[in-house]
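J.: give me the fold of what follows.
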Amino acid sequence: MRSVSLLSLGAAGLCGLLTLGASAQPGVTTLPLVLNTAEVDGRPVVTRRWMREQVANANTLFRPHRVAFEVHARHAMDGSHARLENRVDRHLLGHLLHPQRIDVFFVESLRDVDEPERYRQGVHWRPRGEAYPERAHFVIVSSIAGPTVLAHELGHYFGNGHSDVPGNIMCYERGDVPPFFDETQGARIRFSLRRFLRDAELVRAEDADSGQERDVDQAADR
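T.: Just a heads-up that it's a prediction; the model follows:
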């Protein structure tokens, strides 16, 4: 994501629609998220409030297509993962993955590996090499990200490419309506969900054995 404003929400966008979690809803499959946050000098590069907004916006956009997300664990990462400068830096996050969860990595900065003069807001990434599971993939979100960047990158996670339709969440150009997935993208999300569950790449949130780790967002913001 290159422009902070392109995927930002206006006051009329998702105002009033934000949710703090993925409450039970018939026909909606809730998946477990693990939020991994880099720390610099002992402080996280983004706040919990900021992360909650990202997750809430993702839920607002995915729920109409029968998918939702719930934070099941949070982990701190040391400063070596705060500034991602190249492909190797991104690949190394593959060593921190949690099986059958969607891992999201929040970092201070994310340099564009194709245009090094640019910094990106987020990326869906597949680590390459024998050290990583064949199907490993995850999402990286930078501290400069707009409020719907996590939703955009999760759109890639579920198999959607970019769109040239202004306002579509997979488009870089903001339109005159709140961001959305179209029906074709929604069908792809549901297809990917079935594959993820069938192949045991992911489990449903209620089946995630993370009782002691489960995050209920009761801690104070940092």
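
J.: contacts and neighbour counts: CA atoms only from here.
T.: Noted.

J.: which residues touch the residue most central in space within the chain?
T.: Nearest residue to the geometric centre of the chain (Cα atoms, centre = their mean): Leu150, 3.7 Å. Each residue near Leu150 by Cα atoms under 8 Å, 6 or more residues apart in numbering is listed here: 54-55, 58, 122, 139, 141.

J.: before we compare anything, build this one as well:
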Amino acid sequence: MISRRAALRAGLLAAGALVLPRRTLAKDKAPAPIPPLPITIAVAEVGGAKVRDEAWIDAQMTEALRLFDPLGVPLRKVAARSLPEANAKLETRADRDALAALLEPKRINVMIVESLRDVDDPKLMRMGVHWRHRKTPAKHYVIVSASARPSVLAHELGHFFGLPHSSVTDNLMSYDRTGAPPFLDEAQSRKVQSFARMYVTEKLLTPV
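T.: The predicted model follows:
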């Protein structure tokens, strides 16, 4: 005869057998797709003319889409506007900070400027930067110079999604290039996906 304790134990084991597959299925379930994330692009004007035309901007966006869309992190340009001439040449940290007043909320803000000086070594010019407002670091945005090569927007978006620089030749986050198409590795891809999900769940970006 089976004791009451043994019967209870058998019942619990049976219940566990029923629950385990459900837990396993829950772990195996793929996460929900990341919805398209909005990019707004503001282009500085000098003398009434934009410092870069649509074809140049499209080339920057095309490279960004080539790298991020396959990761399941879709980016979509949702708006274009002009930056005042006063914001066209960025020489100092204060100049970069001043762009925070022109941000569109809950979007990835990209500012195309005529020139961007290196604030750590003023003898140098930069092609791009991911900048955080010094007093309000939650306000952050991408600045791209009119002299930038086609992968600069993608590189700075990499910083926007939490990626540091890389020492691997031809990696998107590296300065060491051979001319081959830049790439992101698996660990970088996971980090970009994680940041993208965080921006959505924390309602820091409003998906398209």
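
J.: TM-score for these two?
T.: The TM-score (TM-score structural alignment, normalised by the length of structure 2) is 0.82; 177 aligned residues with a Cα RMSD of 1.4 Å.

J.: return the member of the contacts of Leu150 of structure 1 nearest to Arg190 of structure 1.
T.: Among the contacts of Leu150 of structure 1, Ala58 lies closest to Arg190 of structure 1 (Cα to Cα), at 15.0 Å.

J.: and what about the residue mapped onto the residue nearest to the centre of structure 1 from structure 2, helix, strand or coil?
T.: Using TM-score structural alignment as the criterion, Leu150 of structure 1 maps onto Leu153 of structure 2. Look at Leu153 of structure 2: counting by DSSP: H, G, I helix; E, B strand; the rest coil, its state is helix.

J.: go through the contacts of Leu150 of structure 1 and name the one nearest Val203 of structure 1.
T.: For the contacts of Leu150 of structure 1, the residue nearest Val203 of structure 1 by Cα to Cα is Val139; the value is 17.3 Å.

J.: that closest one matches what in structure 2?
T.: Alignment note: Val139 of structure 1 maps to Val142 in structure 2; criterion TM-score structural alignment.

J.: my guess is its match contacts Val113. True?
T.: No. Val142 of structure 2 is beyond contact range of Val113, at 10.7 Å (criterion: Cα atoms under 8 Å).

J.: for those two, indicate the residue with more neighbours.
T.: Taking neighbours as other Cα atoms under 10 Å, Val142 of structure 2 and Val113 compare with Val113 leading, 28 against 22.

J.: mind listing which of the contacts of Leu150 of structure 1 are in strands?
T.: Counting by DSSP state E, the contacts of Leu150 of structure 1 place 122, 139, 141 in strands.

J.: need those residues in CSV with distance to His98 of structure 1, can you?
T.: Below are these laid out as CSV (distance: Cα to Cα, whole Å):
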residue, distance to His98 of structure 1
Gly122, 20
Val139, 13
Val141, 17
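
J.: do a quick rundown of the helices in structure 1.
T.: In order along the chain, structure 1 carries the following helices (DSSP state H): 48-62, 87-92, 149-157, 183-198.

J.: and Gln100 of structure 1, which of these is closest to it?
T.: Minimum separation from Gln100 of structure 1 across these (Cα to Cα) falls at helix 183-198, 8.9 Å.

J.: ok, and what's touching the closest one?
T.: 65-67, 155, 158-160, 202-204.

J.: ok, now with 10 Å
T.: Contacts with helix 183-198 of structure 1, where a contact means Cα atoms under 10 Å, 6 or more residues apart in numbering, come from 29, 31, 61-67, 100, 154-161, 163, 168, 170, 180-181, 200-204.

J.: so it matches what in structure 2?
T.: Under the criterion TM-score structural alignment, helix 183-198 of structure 1 matches residues 186-201.

J.: average distance between the matching stretch and structure 1?
T.: By mean Cα distance after the TM-score superposition for structure 1, the fitted stretch 186-201 of structure 2 averages 0.6 Å away from its aligned residues in structure 1.

J.: how about that stretch: buried residues?
T.: Residues of stretch 186-201 of structure 2 classed as buried: 188-189, 192-193, 195-197, 199-200 (neighbour count, 16 or more other Cα atoms under 10 Å).

J.: for those, which one is nearest Leu102 of structure 2?
T.: Among those, Tyr199 lies closest to Leu102 of structure 2 (Cα to Cα), at 20.1 Å.

J.: for the closest one, give its distance to Pro35 of structure 2.
T.: From Tyr199 of structure 2 across to Pro35 of structure 2, the span is 11 Å (Cα to Cα, to the nearest Å).

J.: overlap in contacts of those two?
T.: Shared contacts of Tyr199 of structure 2 and Pro35, defined by Cα under 10 Å, 6+ apart, comprise 206-207.
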